[in-house]
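1. sequence unknown, structure follows:
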């Protein structure tokens, strides 16, 4: 269970408990005799090793290895793994304790990322409850979790059948437009704003009922004038850091607005240290909401473990003019802000007296992008899908933090 005063990054069911992983290792790697672990980037299918996303994450994994003073083994290959113990940086959240143990992961000292007990827990679906008690839901669904996070998420439902979707839409549309979101969409992809029930009926007519039953969909209150905040916590070796920040958009080579990076206020320690910072009311709200979400996931889904946790919190105006704030989704895996997370940890490691820094990631489309001195470039190449893009992370220490 995570304590509000000093939350850890996972739920520890205790040694020997069936279906559990130890959040805290019984032996620290640094104090254990024997070979040092090799850090590997584990690319979960589908994976394009040459793509910009996975090459960037692999580079961040390399930076993490540098932080931990461990060798970096590159991309993990099950048919030819490096010799000796491994430290995994998976590209996605591991969706079963068994999957983690098959990799040799027994506790948080062997992982930068997360483990959940069911596939749906790693998606947007876990951010909402069902539309009624008898609604269709996958095996392992915990109705109490949806009730517990209702106050810290936007009004919405996770649905797995056409009748449930229509009922949910009727309730939401009575108060304004809704946003339909596919559970595994990233960067705003797989989303559609609807203002009339007939738009949903058309979508349902074009959607296979079995696909809907297996994968589900989220229906959620739509906001405008939205700002997305990021709240998170990371742990690597003896270091723990927590943060709140904002995401930026940029324009890609097709003229589309896409993710352009994150700017984070990072503090040494847990969420209590973050809450002690001089935060704006909006940021303080986002931090409190993310902490509740984090606590409830650990409480309702045994086997949950995360040494990297990031929560997107949307703040904006609904169709009735009411300001709202709510957690949209979680990321218990290496992500777009991880370059800044690791850079901040490296700064804390180098300067034990430092309590807070500003860290940022940047994704810039174009040729000959100027990179600030001291920044670490994680990708600078011509990607087959998105064209030329440069990604880097940097840290700035600020006395006013």
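-> Everything's here; your move. Owing to the predicted nature of the structure, the values given are computational and were not obtained by experimental measurement.
2. rest of the way, CA atoms for contacts and neighbours
-> OK.
3. Distance check, the residue nearest the centre of the chain against residue 178.
-> Computing the C-alpha centroid of the chain and ranking residues by Cα atoms, centre = their mean puts residue 331 first, at 1.4 Å. Using Cα to Cα, to the nearest Å, one gets 23 Å for the distance from residue 331 to residue 178.
4. Equivalent analysis for residue 293, please.
-> If you measure residue 293 against residue 178 using Cα to Cα, the figure is 22 Å.
5. from what I can see the residue nearest to the centre of the chain touches residue 122, true?
-> Yes. Using Cα atoms under 8 Å as the test, residue 331 is close enough to residue 122 to be in contact (7.5 Å).
6. just to revisit the earlier point, quick one: the residue nearest to the centre of the chain from residue 232, how far?
-> Residue 331 sits 9 Å away from residue 232, taking Cα to Cα as the criterion.
7. Same question for residue 245.
-> Note on residue 245: its distance to residue 232, by Cα to Cα, is 9 Å.
8. what does residue 153 give?
-> As it turns out, when the distance is counted by Cα to Cα, residue 153 lies 16 Å from residue 232.
9. So those two - more neighbours on which side?
-> Neighbours were tallied for residue 153 and for residue 232 using other Cα atoms under 10 Å; the higher tally belongs to residue 232 (28 against 24).
10. Which of the three states applies to that one?
-> strand (DSSP: H, G, I helix; E, B strand; the rest coil).
11. and for stretch 74-87, what are the contacting residues?
-> Applying Cα atoms under 8 Å, 6 or more residues apart in numbering, the external contacts of stretch 74-87 come out as 35-43, 58, 62, 73, 104, 109-112.
12. okay, now the one to match up with it:
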């Protein structure tokens, strides 16, 4: 099959029985289920019921959502309310340290938590939050997708050097760097085969990125970076692709419900004329990846799911103690400077994110209809204010940084 055709096809799928996931993953695909256990024991769409209706749900604003009145904070609050409704818990707003709550608190943080932070909050596993927990801050960033330029390169404490090699077939050619010297050395190697993209590890949504095509441009960009920020957060330098499609692959566990999804992202134009994230179109199924792979996926989607599966498994293996109830992976497919088709995971998101509204709407639809196996749901971010009938709006307003913005979700008819 011509891979260009795969990239150009619209997402089409019909739910039907199909093969199990062929490789071992942290998502318990069918291939790793011991003999004698039923299919329901693989990755059930309904996990063991517990105290889902007891306690309360609180949002935890530690990142962008700390900007009071900003679109991130208001979106975070709206989605946390919906999570509380879905799980039958009371919504108590922002979590306050020292406040006494009735029953256990279910947390919805706006960034991935460190193990120490989770322990102080009483979080002991993926059933206690909609998000994730990591042993080191850098594990939650895109730097872990790539190896360092060499053994002498600067690395943060806890860095697992072997992970980069294990992920080689699941990511684009690239490196992580935590100093200007390492960035220049890594970039020069990649420039021999075409343009490269430099991405600040602590930024999201396409911010903090640039493309360089010559050693001179590379040196200029490296010199412009703040040395202390670079040492603390790091950057990624990787092959730049054209004619690219970005896929979203992930799973979400919420109360008694577990779903998996694959879909693609859309770009839109903001008030400055820049291309920014415009939403995601997801195909969501009950259960885990083995159920997702039972769909009639086209080749590019199936490759994206397989690469996300591999990425997830290797990261969990490299950094024990990492866990997440919400796992989202951005997987890009496109052409490099020589016209070769490349694909790979760009980064992980173990927190509430841009596709979460679609995830929650899909869970609602599946909960209402026990016979429904697959649902299509979308999120939209638009700067022109137009909203179709039937949309679930979770933000409409004027943000002091980005101007007027509307965010909404839709479940599409079957």
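-> Okay, I see it. Being a predicted model, the structure only gives us computed values, none of them experimental.
13. How close are the two chains, by TM-score?
-> Put the two chains on top of each other and the TM-score (TM-score structural alignment, normalised by the length of structure 1) is 0.89; 376 aligned residues with a Cα RMSD of 2.1 Å.
14. Could you tell me which residues touch both of residue 331 and residue 232 of structure 1?
-> Each of 308, 309, 310, 311 lies in contact with both residue 331 of structure 1 and residue 232 under the rule Cα under 8 Å, 6+ apart.
15. Dump those to TSV, plus neighbour count, distance to residue 99 of structure 1 and secondary structure.
-> As requested, these are exported to TSV (neighbours: other Cα atoms under 10 Å; distance: Cα to Cα, whole Å; DSSP: H, G, I helix; E, B strand; the rest coil):
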residue	neighbour count	distance to residue 99 of structure 1	secondary structure
308	28	18	strand
309	25	19	strand
310	26	22	strand
311	25	24	strand
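16. Throw those into TSV and include distance to residue 207 of structure 1, thanks.
-> As requested, these are exported to TSV (distance: Cα to Cα, whole Å):
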residue	distance to residue 207 of structure 1
308	34
309	32
310	31
311	29
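17. Closest one of these to residue 336 of structure 1?
-> Residue 336 of structure 1 has its nearest neighbour among those in residue 310, at 10.0 Å by Cα to Cα.
18. After alignment, which residue of structure 2 pairs with that closest one?
-> If you follow residue 310 of structure 1 across to structure 2 using TM-score structural alignment, you land on residue 328.
19. Isn't that match up against residue 247?
-> No. Contact between residue 328 of structure 2 and residue 247 fails when scored by Cα under 8 Å: they sit 10.1 Å apart.
20. what number of residues lie near residue 56 of structure 1?
-> Other residues within reach of residue 56 of structure 1, judged by other Cα under 10 Å, total 23.
21. got the contact list for the aligned residue in structure 2 for it?
-> In structure 2, the residue matched to residue 56 of structure 1 (TM-score structural alignment) is residue 75. Contacts of residue 75 of structure 2 were listed using Cα under 8 Å, 6+ apart, and they are 394, 395.
22. Now with 10 Å, please.
-> For residue 75 of structure 2, the contacting residues are 65, 69, 81, 353, 354, 357, 393, 394, 395, 396, 407, 408, taking Cα atoms under 10 Å, 6 or more residues apart in numbering as the criterion.
23. I'd assumed it was in a strand, is it?
-> No. Assignment of residue 75 of structure 2 by three-state DSSP gives helix, placing it outside any strand.
24. Excluding sequence neighbours, find me the nearest residue to residue 5 of structure 1.
-> In space, not counting the residues next to it along the chain, residue 5 of structure 1 is nearest to residue 272; the distance is 5.5 Å by Cα to Cα, 6 or more residues apart in numbering.
25. can you tell me which residue in structure 2 aligns to that neighbour?
-> For residue 272 of structure 1, the aligned position in structure 2 is residue 290, judged by TM-score structural alignment.
26. Same drill for residue 293 and residue 178 of structure 1, tell me which one is more crowded.
-> Shown here are residue 293 of structure 1 and residue 178; by other Cα under 10 Å, residue 178 has more neighbours (30 against 27).
27. Alright, calling it a day.
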